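Asker: I'll drop the sequence and a predicted model, then ask my questions.
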Amino acid sequence: MFRISHFMHELAQAEATGAYPAPKRRGGEGGALRPHTGPVVIWNLIRRCNLTCKHCYAFSADHDYPGELSTQQVFDVMDDLHAFKVPALILSGGEPLLRPDIFEVAERAKQLKFYVGLSTNGTLIDEPLARRIHDHGFDYVGISLDGIGATHDKFRRLEGAFDRSLAAVRHLQKLGTKVGLRFTMTELNAFDLPKLLQLMKDEGVDKFYFSHLNYAGRGNIHRGKDARHLATRQALDLLYETAWADAQAGGNHEYVTGNNDADGVYLLQWVEQRLPRWADDVRQRLTAWGGNSSGVNIANIDNVGDVHPDTMWWHYSLGNVKARPFSDIWHDTSDPLMAGLKARPRPVTGRCGACQYFAICGGNTRVRAQQVTGDAWAEDPGCYLTDEEIGVESSDERVETTAFSSKRRVIELVPTDS
């Protein structure tokens, strides 16, 4: 996750004081992790969902799935995560509110002092359910809105979904629960981003999460409709200007992006153009951030207990918490993918490996490379920066995002020596 607002507030402070602020260390989901902690865990407690969204990485549908973790198994895993110093749990699905014990799980998580987030489509949240969510002390509720009105409904494949999700935002806002809007951009909905940012302002929402499309589940099947690079740059320009204006005005809204760590490099270019005297400071801070953290500071547990480097790697299991503790699985670098993800630097090749900003983005999102080429260490086709911008020799052989094919070639995930 790339926290645009964090950098914009530092820049605003620098402009106001004449000195770039010293780095702050914050624990939990809201900032940099404390030393010697486990990863933030995104936990898909249930795969069932009342929607069948076009970009769903879990291929969720409205029926039960066998083999899901029981309440006691969830509690046992939670104890291990607590001992492993995992700072935050993001409870997700499917639709997590369809799980009958969701509030028991949340209560136990709060007792163990985890930061607890809820990732939901919001369509089930009426006033009484919003009250239950608020009373159970969720630190944050992320509600997905992938467009305005009919755009969202088409994306989510349910007529009236937008109105129901927006009502959920309002119910929770009224109670004082921290709410964020979650938006995944593709060619089908990119035009609605300005309207959603205005909606955020009008509704007094605290946070906006902009997700680049990642190639997992239905998102992989529909990757042919991924937003093209120019549209991506235009979206980032809008987000950066919006976050900068908020920071200058002393606002406390959060603007973050996910699934494309080139966003950090693009921010550095934004600073070089607009606030060049702070470019070296921002470069140092971005290098310390380090880009993609899949398999390092971000983890995923799915509904049946399989562990993945992040939520987009559901097709690749590192092990199952029914058989081994999460803490053992997470440290095990005998798995070639985990060995590569935890390596510094990662064994990334091609255009990404040669990029002069590799230390900032960390090679970007490995799952896109693997889904398109079969090689997890190839270049990320989702990088929207030009060869000239990243200092590599121009080539006509760039990996292009092609339409999904179930017959793609699969290459073994063995790190290279380069």
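Answerer: Yes, it's here.
Asker: going by C-alpha atoms from here, please, whenever you check contacts or count neighbours.
Answerer: Fine.
Asker: what segments of the stretch 1-150 of the chain are helices?
Answerer: 4-17, 71-83, 102-111, 127-135, 150-156 (DSSP state H, counting those that start in this stretch).
Asker: could I get the full set of strands for this structure?
Answerer: Along the chain, counting by DSSP state E, strands occupy 2-3, 40-44, 88-92, 115-120, 140-144, 179-185, 207-212, 254-258, 298-301, 306-308, 319-320.
Asker: now the ones you listed in a markdown table, with mean neighbour count and distance to Ala354?
Answerer: Rendered in a markdown table, the data for the strands of the chain read as follows (neighbours: other C-alpha atoms under 10 Å; distance: least, C-alpha to C-alpha, whole Å):
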| stretch | mean neighbour count | distance to Ala354 |
| --- | --- | --- |
| strand 2-3 | 20 | 22 |
| strand 40-44 | 23 | 30 |
| strand 88-92 | 24 | 34 |
| strand 115-120 | 22 | 36 |
| strand 140-144 | 23 | 36 |
| strand 179-185 | 24 | 28 |
| strand 207-212 | 21 | 23 |
| strand 254-258 | 21 | 23 |
| strand 298-301 | 24 | 25 |
| strand 306-308 | 23 | 27 |
| strand 319-320 | 18 | 32 |
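Asker: possible to save these as a markdown table with distance to Ala243?
Answerer: Shown next, in a markdown table, are the strands of the chain (distance: least, C-alpha to C-alpha, whole Å):
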| stretch | distance to Ala243 |
| --- | --- |
| strand 2-3 | 10 |
| strand 40-44 | 25 |
| strand 88-92 | 24 |
| strand 115-120 | 23 |
| strand 140-144 | 19 |
| strand 179-185 | 15 |
| strand 207-212 | 10 |
| strand 254-258 | 6 |
| strand 298-301 | 24 |
| strand 306-308 | 32 |
| strand 319-320 | 40 |
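Asker: so how many other residues sit close to the residue lying closest to Asp192 once chain neighbours are set aside?
Answerer: Nearest residue to Asp192, sequence neighbours excluded (C-alpha to C-alpha, 6 or more residues apart in numbering): Gly147, at 5.4 Å. When neighbours are counted by other C-alpha atoms under 10 Å, Gly147 registers 25.
Asker: so how far is Asp281 from Gly147?
Answerer: For Gly147, the distance to Asp281 (C-alpha to C-alpha, to the nearest Å) stands at 36 Å.
Asker: so who does Gly67 touch?
Answerer: 303-304 (C-alpha atoms under 8 Å, 6 or more residues apart in numbering).
Asker: go with 10 Å
Answerer: By C-alpha atoms under 10 Å, 6 or more residues apart in numbering, the contact set of Gly67 is 303-305.
Asker: take a look at this one as well, against the first:
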Amino acid sequence: MGKSLPIFNGSSLGGMVGAFQQQVRQFLTPPPQGEGPYDGRTVDDFKPYLIALNLTKRCNLKCDHCYLDATTKSAGGNDELSTEECYKLIDQIAEVNRGCLLVITGGEPLIRPDILDIARHAVKLGFMVVFGTNGMLINDQLAKELVEIGVMGMGISIDSLDPQKHNRFRGVPGAWESALAGIEACKRSGLAFQVHFSAQPMNYQELPAVIDWAHQLGAKVLNVFFMVCTGRGEELTDITPTQYEEVLGYLVNCQDNYKGMLVRARCAPHFKRLAYEKDPNSPITKATGYMGGGCLAGTNYARVTPNGELTPCPNMPLSAGNIRETSFADLWEKSDVFNSFRYPHLKGKCGDCEYTDICGGCRARPYV
């Protein structure tokens, strides 16, 4: 991956956090994991570096693959964390690791009328804040406010360069056009953005063109997400193993081709296996944690649901508990659920695989 992906060895947690923040500000990427599994790590080594806050189940789209099974714009808000509860949650996360990356998402987070206040509260506490959004509600005024608050950037989903195909998948006419307008508003305001592409049977062959397009548009990151069939996507068909190899192989080979834009595979830890097969000494192979494409579920990453459940990953319903009842610190540090991810005893195909220490596997796929 050349100069776009530095290597962190994690030998000093304090130094790693500083290096992490510098790298995030360059590419909007969360920090690397420390040492590998089975090395005698303690709770002090398992700091939350990335927390996804699903703060609403409301949405203005009807995407086929939505893991949250997000509902219409006016529904789904009865049990959401209140503004004050969101503030309290963010305060509690700060007690464990002030300055980590918070991804504010949903549903569509920009539907919440208090979302800018929540983002402002997080930024004032020193968190790096990024939004995960469909981009449709971003206009010049909103983009300017986000910049003034100190939001680092917006992750905007684009599933095809064919507007009709994107709109069908997203379930609403005009979704592609509105997303592109949101990207242009970000550009005019100097708000960094990244493009999120979900690899599906209907679009995976578009990936090279989408990467070129995102780079030309000025994206800082191109994240390629791979389906975990949960929520509304439970009945969808994932790409085949052969197609996985094709897509991931392309991502390995194209790393040096896009100056100023990081290209990453998400929810596909076997990405590292392909990188290792190509070059055991490559930066991808040696990089750890989020920077290296490995799964951080329950170790350095967690998700909070709209009603306050703390889960290791958005793609599994397994919960450590609810932050309305137990503090974030207690759930993060003492949960048996999270400890099972930190000291795993892999079985089945992952346990028998020769690449276990390189890849680590995806825990959501066997769970669901």
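Answerer: Looks like it came in fine. This one's a predicted model, so the numbers in the text were calculated from it and none came from an experiment.
Asker: report the TM-score for the pair.
Answerer: Once superposed, chain against chain, the TM-score is 0.86 (TM-score structural alignment, normalised by the length of the second structure); 339 aligned residues with a C-alpha RMSD of 2.3 Å.
Asker: now the contacts of Gly67 of the first structure in a markdown table, with neighbour count and distance to Ala106 of the first structure?
Answerer: Converted to a markdown table, the contacts of Gly67 of the first structure look like this (neighbours: other C-alpha atoms under 10 Å; distance: C-alpha to C-alpha, whole Å):
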| residue | neighbour count | distance to Ala106 of the first structure |
| --- | --- | --- |
| Asn303 | 24 | 16 |
| Val304 | 19 | 18 |
| Gly305 | 25 | 18 |
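Asker: export the residues you listed to a markdown table and tack on distance to Ala168 of the first structure?
Answerer: Formatted as a markdown table, the contacts of Gly67 of the first structure follow (distance: C-alpha to C-alpha, whole Å):
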| residue | distance to Ala168 of the first structure |
| --- | --- |
| Asn303 | 25 |
| Val304 | 28 |
| Gly305 | 29 |
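Asker: can you show me which of those carry over to the second structure?
Answerer: Among the contacts of Gly67 of the first structure, the contacts conserved in the second structure (both residues aligned by TM-score structural alignment, their matches' C-alpha atoms under 10 Å) are 303-305.
Asker: from those residues, pick the one nearest Leu51 of the first structure.
Answerer: Among these, Asn303 lies closest to Leu51 of the first structure (C-alpha to C-alpha), at 16.8 Å.
Asker: corresponding residue for that closest one in the second structure?
Answerer: Taking TM-score structural alignment for the superposition, Asn303 of the first structure sits opposite Pro306 in the second structure.
Asker: need the contact list for its match.
Answerer: 53-58, 68, 76-82, 86, 105-107.
Asker: and the buried ones among these, selectable in ChimeraX?
Answerer: Typed into ChimeraX, the line below selects the buried ones among those, using 16 or more other C-alpha atoms under 10 Å:
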select :53,54,55,56,57,58,68,76,77,80,81,86,105,106,107
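Asker: quick one, which of the strands of the first structure is nearest to Leu33 of the first structure?
Answerer: Closest to Leu33 of the first structure of the strands of the first structure, according to C-alpha to C-alpha: strand 40-44, at 8.7 Å.
Asker: which bit of the second structure covers the closest one?
Answerer: Residue span in the second structure matched to strand 40-44 of the first structure, by TM-score structural alignment: 50-54.
Asker: gap between stretch 64-73 of the second structure and the chain center?
Answerer: Per C-alpha atoms, centre = their mean, to the nearest Å, the displacement of stretch 64-73 of the second structure from the mean C-alpha position of its chain is 17 Å.
Asker: what do you get for stretch 188-200 of the second structure?
Answerer: That offset, for stretch 188-200 of the second structure, works out to 12 Å (C-alpha atoms, centre = their mean).
Asker: OK, contacts around the aligned residue in the second structure for Gly204 of the first structure?
Answerer: By TM-score structural alignment, Gly204 of the first structure lines up with Gly218 in the second structure. By C-alpha under 10 Å, 6+ apart, the contact list for Gly218 of the second structure reads 183, 187, 192-195, 260-261.
Asker: got those residues as JSON lines, with distance to Phe131 of the second structure columns?
Answerer: JSON lines is the format used below for the contacts of Gly218 of the second structure (distance: C-alpha to C-alpha, whole Å):
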{"residue": "Ile183", "distance to Phe131 of the second structure": "13"}
{"residue": "Lys187", "distance to Phe131 of the second structure": "15"}
{"residue": "Ala192", "distance to Phe131 of the second structure": "11"}
{"residue": "Phe193", "distance to Phe131 of the second structure": "9"}
{"residue": "Gln194", "distance to Phe131 of the second structure": "10"}
{"residue": "Val195", "distance to Phe131 of the second structure": "12"}
{"residue": "Gly260", "distance to Phe131 of the second structure": "20"}
{"residue": "Met261", "distance to Phe131 of the second structure": "18"}
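Asker: just to revisit the earlier point, of the contacts of Gly67 of the first structure, which is the nearest to Ala339 of the first structure?
Answerer: Among those, Gly305 lies closest to Ala339 of the first structure (C-alpha to C-alpha), at 21.0 Å.
Asker: where's the closest one relative to Ile4 of the first structure, distance?
Answerer: For Gly305 of the first structure, the distance to Ile4 of the first structure equals 32 Å [C-alpha to C-alpha].
Asker: same question for Asp226 of the first structure.
Answerer: From Asp226 of the first structure over to Ile4 of the first structure the distance is 22 Å, taken as C-alpha to C-alpha.
Asker: settle it for me: which of these two has more neighbours?
Answerer: In terms of neighbours (other C-alpha under 10 Å), Asp226 is the more surrounded of Asp226 of the first structure and Ile4; the figures are 25 against 20.
Asker: the more buried one -> the second structure?
Answerer: That one, Asp226 of the first structure, aligns with Asp238 by TM-score structural alignment.
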